[in-house]
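Chemist: Sequence first, then the predicted structure, then my questions.
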Amino acid sequence: MTIRAVVFDFGGVLFDWSPQHLYRKLIADDAKRQWFLDNICTQAWNTEQDAGRTLAEATDTLIDQHPEYKTLIQAYYERWHEMLRGELADGVAILKALHKAEMPLFGLTNWSAETFPYARAHYPFLKLFRNIVVSGELKLIKPDPAIYRASLDQVRAHLPDIQPSEVVFIDDVAGNTEAAIALGWQGIHHVSAERTAARLRALGVAFNVPTFP
């Protein structure tokens, strides 16, 4: 087997992103904070923005439904950058090692088109990717097969004859890697940098595995 390109998910693999990072500052009580994130500013609501809904529409709609939480709802996107704590060093170390080994690298992320420019501006390692497919820009979202096809089209813009089986996709959500596998890709469910690096080597990817703390 020959792997000719690696496609990375971002959140949970390369980025430490969580609404908890912001809302710990706004709701001190753990139970009340978790209730708010489970019932008001939910992951399902945020996913709608990753799929292309504007932040303004999302915020206004939710405030209409829950006016008593207006200030907390507004904070979600006004202070969104505080949810992005930073890079995950182990995942980025794998990325950089693959780049050093001259492996073509691509990104495929569920991310709002309006917030992703912040990441581009503040995280230089994103320049290592030949192309990044952002769900909010396409208005498609993982695990929809259409977004994987769009990603493969971008890979083929650089490697025209590549086959799906020669692409490996790394994601921290098992359902997203399973969707890639169903389309003929190789898939790695990322649970730790050590396991991901070992799986890459098992797939025949030659690179110097970083030392993880």
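Modeler: Cool, got the structure.

Chemist: from here on, contacts and neighbour counts on C-alpha atoms
Modeler: Noted.

Chemist: Around Arg79, how many other residues sit close by?
Modeler: Using other CA atoms under 10 Å, Arg79 has 12 neighbouring residues.

Chemist: Just give the number of residues close to Leu203.
Modeler: 15.

Chemist: what's the answer for Pro164, then?
Modeler: Pro164, neighbours per other CA under 10 Å, totals 20.

Chemist: Ok, Trp111 next?
Modeler: Counted with other CA under 10 Å, Trp111 comes out at 23.

Chemist: here's the one I want to compare it with:
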Amino acid sequence: MAMVHTVIFDIGNVLIGWNPRLLYNKVFATPEEADWFVSNITHLDWNEEQDRGRPIAEATELLVAEHPEWEREIRIYYDRWTEHFSGAIAGTVEVLEAMKASGCYRLLALTNWSAELFPWARENFPFLSHFEDIMVSGEVKMKKPNPDIFLHLAKTYELGDFSGCLFIDDSPRNCATARSLGLDAIQFESPEQLREALAERGVRW
């Protein structure tokens, strides 16, 4: 295995906690109702189309037309969107900051995020400035886990065949695609687990 020189971070649920149930637990009477709504109405497939560039307003109207009985709850999804977030994941931010301070690694980020909404993250989480650059799915109109965004990443930042690159993401699907393209991947579970996985690969700071 080549010595790691470039580390590519996912952002949601690696550096910043995200779960729409945090909002809907306030909207519905029980966690079970909130979970059902998020799983069946404002589900991941719908959300990921915004990550791929679909406008927020269009997405909302499409879903309201499909489920008019849930109009109030659907509109809350983006009206109160910042309530999806639990804040920075401190242990991972510490790893990122230590890597940055060491000067030993090229630091990039690859995130599934709406282009309309990502400026909020940049404004509210200063540690995102540690990255050389952040590829936002909604801006490039591609999204993980599709291989095209990984290949676009490689071309944009001249990463070649991904030798010496390491990808960190909480999604099994995204990690599987990365590995299929020759990009070593750590499926993130916790900051402690991440530190151990980095140490196994000889990543030091």
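Modeler: Right, received. Where do you want to start? Remember, predicted model here, so these are calculated numbers, not experimental data.

Chemist: Where does the longest helix seen in the second structure end up in the first structure?
Modeler: Taking DSSP state H as the criterion, the second structure has its longest helix at helix 90-102. Per TM-score structural alignment, the counterpart of helix 90-102 of the second structure in the first structure is residues 89-101.

Chemist: Okay, buried residues for the matching stretch please.
Modeler: Ala89, Asp90, Gly91, Val92, Ala93, Ile94, Leu95, Lys96, Ala97, Leu98, His99 (16 or more other CA atoms under 10 Å).

Chemist: chain center to it, what's the gap?
Modeler: 16 Å (CA atoms, centre = their mean, to the nearest Å).

Chemist: on that earlier part again, as JSON lines, the buried residues of stretch 89-101 of the first structure with distance to Pro67 of the first structure would be great.
Modeler: Converted to JSON lines, those look like this (distance: CA to CA, whole Å):
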{"residue": "Ala89", "distance to Pro67 of the first structure": "39"}
{"residue": "Asp90", "distance to Pro67 of the first structure": "41"}
{"residue": "Gly91", "distance to Pro67 of the first structure": "40"}
{"residue": "Val92", "distance to Pro67 of the first structure": "40"}
{"residue": "Ala93", "distance to Pro67 of the first structure": "44"}
{"residue": "Ile94", "distance to Pro67 of the first structure": "44"}
{"residue": "Leu95", "distance to Pro67 of the first structure": "43"}
{"residue": "Lys96", "distance to Pro67 of the first structure": "45"}
{"residue": "Ala97", "distance to Pro67 of the first structure": "48"}
{"residue": "Leu98", "distance to Pro67 of the first structure": "48"}
{"residue": "His99", "distance to Pro67 of the first structure": "48"}
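
Chemist: can you point me to the longest helix in the first structure?
Modeler: Max-length helix for the first structure by DSSP H is helix 145-158.

Chemist: Which residue is most remote from the mean position of the first structure?
Modeler: Largest separation from the mean C-alpha position in the first structure: Glu68, at 31.4 Å (CA atoms, centre = their mean).

Chemist: Please pull up the equivalent of Glu33 of the second structure in the first structure.
Modeler: So, by TM-score structural alignment, Glu33 of the second structure is matched to Lys32.

Chemist: Could you say which helix or strand holds that match?
Modeler: Assigned by DSSP states H and E, Lys32 of the first structure falls within helix 30-39.

Chemist: so how much does that helix differ from the second structure once superposed?
Modeler: By mean CA distance after the TM-score superposition for the first structure, the fitted helix 30-39 of the first structure averages 1.6 Å away from its aligned residues in the second structure.

Chemist: how about the strands in the second structure?
Modeler: 6-9, 16-18, 85-88, 106-111, 133-136, 165-169, 184-187 (DSSP state E).
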